[in-house]
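Novice: Quick one: sequence and predicted model below, then my questions.
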Amino acid sequence: MRELEEASNEGHRSSDGEVTEPTEDAIPEAEPTSMHNNPNQDANSQAKLGATSGRKQTEREDNLAGAEKKSDNKITYEIRKKPTNSIVLENFNSHEAVNGNKDDKAPFDMVKSEATYLEWLELESRLFPVRYYREQHTKAQQKYNIVRVLGQGGFGLVLLVNVEKGGPLYAMKVMSKEKIKEKKMIKYIIGERRALSAVHHPLIMSLIDKLKDNSNVYIIMPFIECGDLFRLMLSTRLKRFSYEEAKFYVAQVLLAFEYLHKMRVVYRDLKPENLMLDRSGYVQLADLGFAKLLDANRERTYSTLGTPDYMAPEIFSAKNCGYSFSVDWWTTGCLLYDVHGWISPFHTPDGNTMNVIKKIMTSEFSFQTSLSPTPKIL
């Protein structure tokens, strides 16, 4: 069992995370003023009548402005009342993004240089909370056909599906509601679905569609043809990864983490099995089940979870002081060691989890004798 998950002190995220469209209060119409046919009506009475009409028009404009202000306050409150309690979208019209009047993703094509890349990251960080908390309650129009079984997961099957024969292939993750409830993983499944819906990065897997019925929850993702990095490591065990190959894969992980951390998301479960390889050989960071959107003010979490061989020491004392993005950099170092030596730095021959934790807490590890000085310095 590579997974370790304990009950956490985090508050449960509500499944009702919809950012709703505010409804404007009804604005009473001004009562019409009739003109009596009085031939003796003088200019003073007409001026008085005009002034009254002008005041009523001003009151209507004030009421309209007040309604709009109330509407704006409501949409801000709807976003702030989520579990993070501090998400504020500054200088961004969330009405347009929620209603689809404005594209809620910054186009990656705009990245032409380091300056435009940083600008793209900044735009994404503003748009990410809108995508994360938006919940679209629409029934899927597609009917997926099962091609074959890809594998067995912790909560169910992973299927290869398509919409029509000869069409694009997708990976469908089938998760049993009963098993999710039994293992108390509801908030993690909801978090994974929200994270997959919100991420927009070429090196991170995203969501295609989501479905559910009385028994299961279904998440449809792109199908990555070449399997995961762990399988590639097994197939090349005799020659191992070179220094340049290791840098190639780890550099992509660094870019993916740079994006997630800018979005205030900590990943927490990096390992070779969660790095999928596309047909061009590039990485797709998968399995966002343990990803966590941190509070902008506190930016700490207190869950004890992950894969033991790759968990950072602060995770094991999380209930006392918590941890933040640093745990992802620890797992990146473990991955870099892993792709060089084919074994995690804190692995124990007996496979005893408690012995692994003890080695991690005391930072007891030694480099492989086959490693050259350059990888050791890295």
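Specialist: Happy to help now that I have it.
Novice: drop to CA atoms for contacts and neighbour counts, all remaining ones
Specialist: OK.
Novice: Tell me if I am right that Met276 is in a strand.
Specialist: Yes - looking at Met276 with DSSP: H, G, I helix; E, B strand; the rest coil, it is inside a strand.
Novice: and it, how many residues sit next to it?
Specialist: Close neighbours of Met276, defined as other CA atoms under 10 Å, add up to 26.
Novice: residues contacting it?
Specialist: Residues counted as contacts of Met276 (CA atoms under 8 Å, 6 or more residues apart in numbering) are Ile224, Cys226, Gly227, Asp228, Leu229, Val283, Gln284, Leu285, Ala286.
Novice: From the residues you listed, keep the buried residues only.
Specialist: Among the contacts of Met276, those buried by neighbour count (16 or more other CA atoms under 10 Å) are Ile224, Gly227, Asp228, Leu229, Val283, Gln284, Leu285, Ala286.
Novice: List the contacts of Met233.
Specialist: Arg240, Phe241, Val339, Trp342.
Novice: so which of those would you say is closest to Tyr77?
Specialist: Nearest to Tyr77 out of the contacts of Met233 is Val339 (CA to CA; 46.5 Å).
Novice: picking up where we left off before, so which of the contacts of Met233 are in helices?
Specialist: Applying DSSP state H to the contacts of Met233, the entries found in helices are Val339.
Novice: Pull the most distant pair out of the contacts of Met233.
Specialist: Spatial extent of those (CA to CA) is set by the pair Phe241 and Trp342 at 8.9 Å.
Novice: show me where this structure has strands.
Specialist: For the chain, applying DSSP state E gives strands covering 4-5, 145-152, 157-162, 169-176, 209-212, 216-222, 265-266, 275-277, 283-285, 292-293, 305-306.
Novice: Pull the distance from the last one to the chain's centre.
Specialist: Counting by CA atoms, centre = their mean, to the nearest Å, strand 305-306 is centred 17 Å from the centre of its parent chain.
Novice: What of the fourth one?
Specialist: Here strand 169-176 is found 18 Å from its chain centre; the criterion is CA atoms, centre = their mean.
Novice: ok, now stretch 178-191?
Specialist: 17 Å.
Novice: my guess is Val217 meets Ile190, correct?
Specialist: No - here Val217 does not reach Ile190: they are 10.3 Å apart, not a contact under CA atoms under 8 Å.
Novice: higher neighbour count, these two?
Specialist: For Val217 versus Ile190, neighbours defined as other CA under 10 Å are more numerous around Val217 (19 against 15).
Novice: take the one below as the second:
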Amino acid sequence: MPFCAPRRKRTAESGCLSEIYKPPDGRLTKEKLLGEGGTAAVFMGHHHRRGKVAVKMANITWDEESVCREVNFLLKFSRHRNIASYYGAYHHPAPNEESSEYLELVLEYCSGGSLYDLIKSTEGQSLKETWIGFVCREVLKALNHVHHHRAVHRDIKSPNVMLTKKGNIKLIDFGHCWDLDPQTGKCNEGDGTAHWMAPETFRRRDRKPEYDTKCDIWSLGITAIEMAEGKTPYADQKLVSDLIINNDSPRLKSRTWSQHFVSFLKSCLEKDPSQRWSAKELLQHPFIAELPPAKTIRAEIEEHLRAVQNRPAEQGEGIRYMYRIGVCSCSVLGFSLL
């Protein structure tokens, strides 16, 4: 159970976050900055009961509504084994009128870094196909849970997939998560990180987008290509919406990959969402269902992570443990230490 911070008693006049959550008062200390962006920063921290944690400083002066929404989704989903645990939150008041007030979200610290880090740590080499399948399977488990509750994550990408030191996979960052409309089963909010976004999620002239949970499946397919090739399709392009909307679905460049992997990607990257497989269906795909034992793959990843951490750091660099949080619709902006 999340500790949900010491909560103030909600008053009849106010339901704002500053009235719900108390200041940390020594219960939480922030240490190393892990990353920052337009509306949030993430620190390594120490909680008096939880020990080492990640602390997301969410700016509620700028956008309290979206922070409330993220907290609600974290409370709903974070008990799943493939979603980083949410432990609670504290209110950080503005020290003066010119400063912002924040909600300090206390989250599970994933010391293995992000999937983005893992991809970069191979120094231009592909991840092993079994590793790709393992990551996809664990993310699909998380997505199946989210989609079962009629919600969409809307920002599946390598920086939002974290690893523990034991090689377990955890999905993070529910800042873009949204409930599907109960009548239509659709979402009409255009948001995400452009290179990973599905064709149907982009705004087109005067028409709002209309999409469902299949948008997350497309994003997972793009992430799988990223694991295989070291970068997303159109990675060198800044304005990619027209390319994603008008071009054929991306495919793997090399022909050395298994037919199961090729088939899996085709099932993820159908341009027509109605033809795209669901998370539940993809968990039964041979590429996923016929993987070696998870224990074996986790051990390989754990050994690789240890080797990366033991590499001599170049001057001015250290281990790139990274949180990225989307701060802009349809952009590649995030925050990280690169």
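Specialist: Looks like it came in fine. Quick caveat: nothing in here was measured; it's all calculated off a predicted structure.
Novice: Could I get the TM-score for this pair?
Specialist: Overlay of the two chains. TM-score (TM-score structural alignment, normalised by the length of structure 2): 0.64; 235 aligned residues with a CA RMSD of 2.5 Å.
Novice: rewinding a little: could the buried ones among the contacts of Met276 of structure 1 be laid out in a markdown table, adding distance to Lys247 of structure 1?
Specialist: What follows is these, written out as a markdown table (distance: CA to CA, whole Å):
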| residue | distance to Lys247 of structure 1 |
| --- | --- |
| Ile224 | 22 |
| Gly227 | 20 |
| Asp228 | 17 |
| Leu229 | 14 |
| Val283 | 12 |
| Gln284 | 16 |
| Leu285 | 16 |
| Ala286 | 19 |
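Novice: Tell me roughly how far the longest helix belonging to structure 2 lies from structure 1 on average.
Specialist: The helix that spans the most residues within structure 2, counting by DSSP H, is helix 129-148. Here the mean offset of helix 129-148 of structure 2 against structure 1 after fitting is 0.6 Å, by mean CA distance after the TM-score superposition for structure 1.
Novice: what range in structure 1 matches that helix?
Specialist: Counting by TM-score structural alignment, helix 129-148 of structure 2 pairs with residues 243-262 of structure 1.
Novice: hmm, who's touching the matching stretch?
Specialist: 121-122, 125, 201, 203-204, 266-267, 282-283, 285, 325, 328, 332, 335-336, 339-340, 375.
Novice: For that stretch, buried residues please.
Specialist: Tyr243, Ala246, Lys247, Tyr249, Val250, Gln252, Val253, Ala256, Phe257, Tyr259, Leu260, His261.
Novice: got it, and stretch 106-126 of structure 2?
Specialist: Using 16+ other CA under 10 Å as the test for burial, stretch 106-126 of structure 2 gives 106-121, 126.
Novice: ok, how many other residues are close to the equivalent of Glu189 of structure 2 over in structure 1?
Specialist: By TM-score structural alignment, Glu189 of structure 2 lines up with Ser303 in structure 1. Residues near Ser303 of structure 1, counting by other CA under 10 Å, number 21.
Novice: Phe325 of structure 1 versus Ser303 of structure 1, what's the distance?
Specialist: According to CA to CA, to the nearest Å, Ser303 of structure 1 and Phe325 of structure 1 sit 13 Å apart.
Novice: what's the answer for Gly153 of structure 1, then?
Specialist: Distance, Gly153 of structure 1 to Phe325 of structure 1, using CA to CA: 27 Å.
Novice: of these two, who's got more company?
Specialist: The neighbour comparison of Gly153 of structure 1 against Phe325 (other CA under 10 Å) goes to Phe325, with 19 against 11.
Novice: Residue in structure 2 paired with the more buried one?
Specialist: Match for Phe325 of structure 1 (TM-score structural alignment): Thr213.
Novice: surely that match meets Ala151?
Specialist: Yes - between Thr213 of structure 2 and Ala151 there is a contact at 7.1 Å, judged by CA under 8 Å.
Novice: wait, Ile219 of structure 1 sits on Leu207?
Specialist: Yes - if you go by CA under 8 Å, Ile219 of structure 1 and Leu207 touch, sitting 7.3 Å apart.
Novice: Please enumerate the shared neighbours of those two.
Specialist: Shared contacts of Ile219 of structure 1 and Leu207, defined by CA under 8 Å, 6+ apart, are found at Arg193.
Novice: Of those two, which one has the most company?
Specialist: Set Ile219 of structure 1 next to Leu207 and count neighbours by other CA under 10 Å: Ile219 wins out with 21 against 18.
Novice: Does Phe290 of structure 1 touch Arg194 like I think?
Specialist: No - Phe290 of structure 1 is not in contact with Arg194 according to CA under 8 Å; the separation is 11.7 Å.
Novice: centroid residue for structure 1?
Specialist: Ala195 (2.2 Å; CA atoms, centre = their mean).
Novice: Tell me where structure 1 has helices.
Specialist: In structure 1, the helices defined using DSSP H lie at 43-80, 94-99, 114-133, 177-182, 186-198, 229-235, 243-262, 313-316, 318-321, 326-341, 353-362, 373-377.
Novice: Of those, which is nearest Ala140 of structure 1?
Specialist: Checking the helices of structure 1 against Ala140 of structure 1 by CA to CA gives helix 186-198 as the closest, at 14.7 Å.
Novice: angle of the closest one against helix 114-133?
Specialist: Interaxial angle of helix 186-198 of structure 1 relative to helix 114-133 (axes from the mean of the first three to the mean of the last three CA atoms, to 10 degrees): 140 degrees.
Novice: and Cys321 of structure 1, how many neighbours does it have?
Specialist: Counted with other CA under 10 Å, Cys321 of structure 1 comes out at 11.
Novice: Could you tell me how far the closest residue to it other than its chain neighbours is located from Asn320 of structure 1?
Specialist: Once flanking residues are discounted, Cys321 of structure 1 sits nearest to Tyr302: 7.5 Å by CA to CA, 6 or more residues apart in numbering. Distance check for Tyr302 of structure 1 against Asn320 of structure 1: by CA to CA, it reads 8 Å.
Novice: Equivalent analysis for Pro272 of structure 1, please.
Specialist: Distance from Pro272 of structure 1 to Asn320 of structure 1, by CA to CA: 30 Å.
Novice: which of these two has more neighbours?
Specialist: Between Pro272 of structure 1 and Asn320, counted using other CA under 10 Å, Pro272 has the larger neighbour count: 17 against 10.
Novice: Relative to Gly227 of structure 1, how far out is that one?
Specialist: Pro272 of structure 1 is 11 Å from Gly227 of structure 1, by CA to CA.
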